[in-house]
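1. Pasted the sequence and its predicted model underneath.
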Amino acid sequence: DFANQKLGAVVTTAALAAGVDFPASQVLFESLVMGNKRLTANEFSQMLGRAGRPAYHDQGKVYLLPEVGRSYGDETEESQAMELLASEVEPVKVTYSEDSQLEQFLADICAGRANTFSQLIKDYENDEFPLELEEAFSILLDYHLVNEKDNIISATKYGRAVSVSFLSYGEADFIRQNMLKMDPLDIALELEPFDNAYLSNRITTQIGRILKINMSTRLFADSTLDILSSSSAISKLEPHLRERVMKLQMDFYTCKCKERPFCGCFQRELSRRIVKKRLNRRDPVEISRKLMRDYEIHAYAGDIFSWLDSLIRMLEAVRKIANAYRNKKAVQQSNQLIRQIEN
């Protein structure tokens, strides 16, 4: 509603303001604290950065509204406001994982920030990494993300597709190796399954009482999967609940995997059915109600919406990698799926 100008303003807490991400022409600071702590220079910078957005506004405006006479400890709110206005962003110490280290190196190479290995060493000589620089660079070469010729490093088309998609090299390699064998949707579901699903309180309460345990409501918890795959507790449920759980078993516990029910097939099949309902033009609210009505599975509409958005990002990644390898069929299939899910 705010984006459509039906609302003139959005009021948030300081914590939420740090995560708001929609085009606003101006930001007003009614308070300069977050909870019982003063805003830091970095928090203040992040929040004021919400004011104005290219293609929407010519400039962004920020207003601070300190209250005369109000103080926090020995400092007045006015002096705090002046300090924040004069402050600069504080250095941030980044803790890298192996994947984020490789992602950072690849991004630097794609952006032209580093085109030799010696330049990479110079840029990161004072940083701590889980992998030695030589080992990290070897991984980029081994996975065909970069090329090196005459000591000059350049990103491959595949490497650029991976970098702009913010994928780990493992995820990207899974797409690369399977895009000729698997449908783009199956690839995306393998890498981005829906996981915010829960059993209804009615079922978990009854099963917990029968087995004399505190049963997890998380649908894909190992303990929940184990209980749902057996019949001892299910047979003692009330008839209408037992019928829905049995329907869940028949619809989702159909694989022949040795690791069943811990193989992930249940999660992928539920994810596939959510997508299928979306392709049939069901909105997240309708999908949520359908899951509860048929299976006593509780999935928030907001979680379904967010997951569909993440799935689209993964399909876009599949499309970019397929395009790098000139796989027109996978590109077309990905485009069609993205349009159908979005519309």
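-> Received it, and whenever you're ready, just let me know what you need. Residues are numbered from 1 along each chain as shown.
2. contacts and neighbour counts: CA atoms only from here.
-> Fine.
3. Would you map the helices across the stretch 201-343 of the chain?
-> Chain-ordered helices for the stretch 201-343 of the chain, with DSSP state H, counting those that start in this stretch as the definition, fall at 201-211, 222-229, 239-252, 265-279, 284-295, 301-324, 328-342.
4. Show me which residues of the shortest one are buried.
-> In this case it means helix 222-229. Neighbour-count burial for helix 222-229, counted by 16 or more other C-alpha atoms under 10 Å, picks out T224, L225, I227, L228, S229.
5. Which other helices and strands does it contact?
-> The elements that helix 222-229 packs onto, with contact taken as 3 or more C-alpha pairs under 8 Å, 6 or more residues apart in numbering; DSSP states H and E, are helix 239-252.
6. Buried residues of the helix it packs on, list them for me.
-> Buried residues in helix 239-252, defined by neighbour count with 16+ other C-alpha under 10 Å: L241, R242, E243, R244, V245, M246, L248, Q249, F252.
7. Stretch 323-341 now?
-> Applying 16+ other C-alpha under 10 Å to stretch 323-341 flags N323, A324, K329, A330, V331, Q333, S334, N335, L337, I338, I341 as buried.
8. same deal with stretch 302-316?
-> Of the residues in stretch 302-316, those buried under the neighbour-count criterion (16+ other C-alpha under 10 Å) are D303, I304, W307, L308, S310, L311, I312, R313, M314, L315, E316.
9. The chain: strands as residue ranges?
-> Residue ranges of the strands in the chain, as given by DSSP state E, are 26-29, 33-34, 37-38, 61-64, 71-72, 75-76, 146-149, 152-155, 198-199, 297-298.
10. Need the winner for burial among the ones you listed.
-> Taking mean count of other C-alpha atoms under 10 Å as the contact definition, the stretch among these with the greatest mean neighbour count is strand 297-298, which reaches a mean of 22.
11. Identify the residues contacting that one?
-> Residues outside strand 297-298 that contact it (C-alpha atoms under 8 Å, 6 or more residues apart in numbering): A197, Y198, L199, S200, L219, S288, L291, M292.
12. Below is an additional structure, to be compared with the one above:
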Amino acid sequence: MEIGFEKGDYQAVITTAALGAGVDFPASQVIFFDLAMGKDWLTAAEFVQYCGRAGRLGKHDRGKVILLIIPGNKFHSGQTETEDEVAIKLLSGKIEPVEIPVDFEKIEEQILANISTLNECEIEDIENMLLSSKIANLDTKTIVTNLKKDNFVKTKEKEHVIITELGLATSVSFLTPRKAKTVIKKLKTNEDPLIIAISIEPFDAVYLSSKVHEELVRSFRFQVSSKLFSGSVLDLMIRKGSTRRLPNWIFNVFAKWAQTFFTCNCPERPYCEHGILNFSKYIVDLRVAGNNPSQISNIIARNFELQVYPGDIFHWLDSLVHHIEGVTRIAKVLQLAETYIKLVELKRKIERPTRGLKNVQKTTNTTHTKQKR
């Protein structure tokens, strides 16, 4: 394609985010069909990166950038700015200086793990461990203070740190303190324990069947991602007028996805988390009903024209069991007896499901006891 375009065999090339990732051929101009990437507007850095593909030294006198903007346009109700407002901002905006971010969430997890290993220690011991891990220049005392505030550790004599039951439950469950705080908040508001565990790591390895994918590419004449929860597929599900190009059978497939998985009333739907949570819960429902990963894969393919690999299902269910164990430990520390019992039973059902039950064909529409309205 690159050679053909450079020779003039093709007048134009339609591309996706690959344009900014390094498509390496000269073009006299770049045309933006819209300024959204998935559910988000382009950033100034992304916009400048894409614009840089217009014009090439030694090939063109100048590069042209054209924006096909619809004034007042929004792609979903969760967007606060219109497309023309974003265009003005991008054209006049400046790229923020590049900074290498420090992953404080991982550092907090590492510090908590160090304290958990020793049971109790001095702050100086923690600093030495971080130095040996080539992590330095951090305000360890502030991090320990934050961990203490959230009851993951307690201190004695200022710099003597002791792990708490909650801190130990978090560390042995391989949860970051931030994720543990989210779990605690949801447990205290009586959210569905299964959804709490799923939220830690939802199942996202969901692919369109080859039949659906080929039809989308043929109908829209551009490359569409094969992943269900990708921005390009979700865009097609909601973009006005897009379904007019589709045959009835694929329109019905879209409708079935929407009615089964994308059932919330969020302004960001289908880009919100509820679709992937519903899908993940559907897998669990099938497992609890006695289906093995291969059977689950076949049911999903037959009902929804979606492809999920048995190996991915197996590994995800295995991880989910570990996450359920982590939530169970935290529920025990919080003395939530009823939730604790539910989680223990849920783990048993996933590991040793009841045999002989009918396959689950429908999942419940509600995955959150409290969804955004």
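-> Good, I have the coordinates. Note that the structure is predicted; figures quoted are calculated from it, not measured.
13. Quick one: closest of the helices of the stretch 201-343 of structure 1 to K149 of structure 1.
-> Nearest to K149 of structure 1, of all the helices of the stretch 201-343 of structure 1, is helix 301-324, at 20.2 Å by C-alpha to C-alpha.
14. packing partners for the closest one?
-> Helix 301-324 of structure 1 makes packing contacts with helix 157-164, helix 169-178, helix 184-191, helix 284-295, helix 328-342 when contacts are defined by 3+ C-alpha pairs under 8 Å, 6+ apart.
15. Out of the ones you listed, the one nearest C257 of structure 1 is which?
-> Each of these has some distance to C257 of structure 1 by C-alpha to C-alpha; the shortest is helix 184-191, at 15.7 Å.
16. In structure 2, which residues correspond to that closest one?
-> Under TM-score structural alignment, the match for helix 184-191 of structure 1 in structure 2 covers residues 193-200.
17. residues making contact with that stretch?
-> Everything outside stretch 193-200 of structure 2 that qualifies as a contact, by C-alpha under 8 Å, 6+ apart, is 179, 183, 186-187, 277, 280-281, 320, 323-324, 327, 339, 342-343, 346, 367-368.
18. rerun that using 6 Å as the cut-off
-> Contacts made with stretch 193-200 of structure 2 from outside it, assessed by C-alpha atoms under 6 Å, 6 or more residues apart in numbering, are listed as H323, I324.
19. cool, stretch 333-346 of structure 2 as well?
-> Residues lying outside stretch 333-346 of structure 2 but in contact with it, judged by C-alpha under 6 Å, 6+ apart, are T328, A331.
20. how about it, aligned to which bit of structure 1?
-> Counting by TM-score structural alignment, stretch 333-346 of structure 2 falls onto residues 324-337 of structure 1.
21. swap in stretch 253-261 of structure 2?
-> Residues 244-252 of structure 1 are where stretch 253-261 of structure 2 lands when matched by TM-score structural alignment.
22. Not counting its own residues, what contacts the matching stretch?
-> Contacts made with stretch 244-252 of structure 1 from outside it, assessed by C-alpha under 6 Å, 6+ apart, are listed as F266, Y295.
23. run the last query once more with 10 Å
-> Residues outside stretch 244-252 of structure 1 that contact it (C-alpha atoms under 10 Å, 6 or more residues apart in numbering): 199, 203, 228-231, 234-235, 237, 239, 241-243, 253, 261, 265-270, 291-297.
24. Then stretch 224-234 of structure 2?
-> With C-alpha under 10 Å, 6+ apart as the contact definition, stretch 224-234 of structure 2 has outside contacts at 16, 36-40, 204-210, 212-214, 216-218, 223, 235-237, 254, 257, 269-271, 273, 275-276, 306-307.
25. Could I get the contacting residues of S242 of structure 2?
-> Residues in contact with S242 of structure 2 (C-alpha under 10 Å, 6+ apart) are S219, F220, D235, L236.
26. Could you measure from it over to V212 of structure 2?
-> S242 of structure 2 is 15 Å from V212 of structure 2, where distance means C-alpha to C-alpha, to the nearest Å.
27. Next: V206 of structure 2.
-> Spatial separation of V206 of structure 2 from V212 of structure 2 under the definition C-alpha to C-alpha is 13 Å.
28. For these two, work out which one has more neighbours and name it.
-> Taking V206 of structure 2 and V212 together and counting by other C-alpha atoms under 10 Å, V206 has the greater number of neighbours (21 against 18).
29. Verify the contact between that one and I276 for me.
-> Yes - counting by C-alpha atoms under 10 Å, V206 of structure 2 touches I276, with 9.4 Å between them.
30. and the most centrally placed residue in structure 1, what does it touch?
-> Compute the mean C-alpha point of structure 1, and by C-alpha atoms, centre = their mean the closest residue is S310, 6.0 Å away. In this structure, S310 of structure 1 makes contact with A188, E192, P193, F194, I304, E316, judged by C-alpha under 10 Å, 6+ apart.
31. Run a quick neighbour tally on the third one.
-> Put plainly, it is P193 of structure 1. P193 of structure 1 sits with 21 neighbouring residues when counted by other C-alpha under 10 Å.
32. That one and R273 touch, don't they?
-> No - applying C-alpha under 10 Å, one finds P193 of structure 1 not in contact with R273, separated by 11.3 Å.
33. can you tell me how far the alignment partner in structure 1 of T176 of structure 2 sits from S118 of structure 1?
-> Using TM-score structural alignment as the criterion, the counterpart of T176 of structure 2 in structure 1 is S168. Remark: distance between S168 of structure 1 and S118 of structure 1 (C-alpha to C-alpha) = 24 Å.
34. before we move on, what about V318 of structure 1?
-> Remark: distance between V318 of structure 1 and S118 of structure 1 (C-alpha to C-alpha) = 32 Å.
35. what does E77 of structure 1 give?
-> On the measure of C-alpha to C-alpha, E77 of structure 1 and S118 of structure 1 end up 49 Å apart.
36. out of these two, which sits in the more crowded spot?
-> Relative neighbour count places E77 above the other of E77 of structure 1 and S118, with 22 against 11, counting by other C-alpha under 10 Å.
37. surely the more buried one meets F29?
-> No - under the criterion of C-alpha under 10 Å, E77 of structure 1 is not in contact with F29, lying 11.6 Å apart.
38. can I get the buried residues of helix 222-229 of structure 1 in JSON lines with distance to N147 of structure 1?
-> Formatted as JSON lines, the buried residues of helix 222-229 of structure 1 follow (distance: C-alpha to C-alpha, whole Å):
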{"residue": "T224", "distance to N147 of structure 1": "47"}
{"residue": "L225", "distance to N147 of structure 1": "45"}
{"residue": "I227", "distance to N147 of structure 1": "51"}
{"residue": "L228", "distance to N147 of structure 1": "50"}
{"residue": "S229", "distance to N147 of structure 1": "49"}
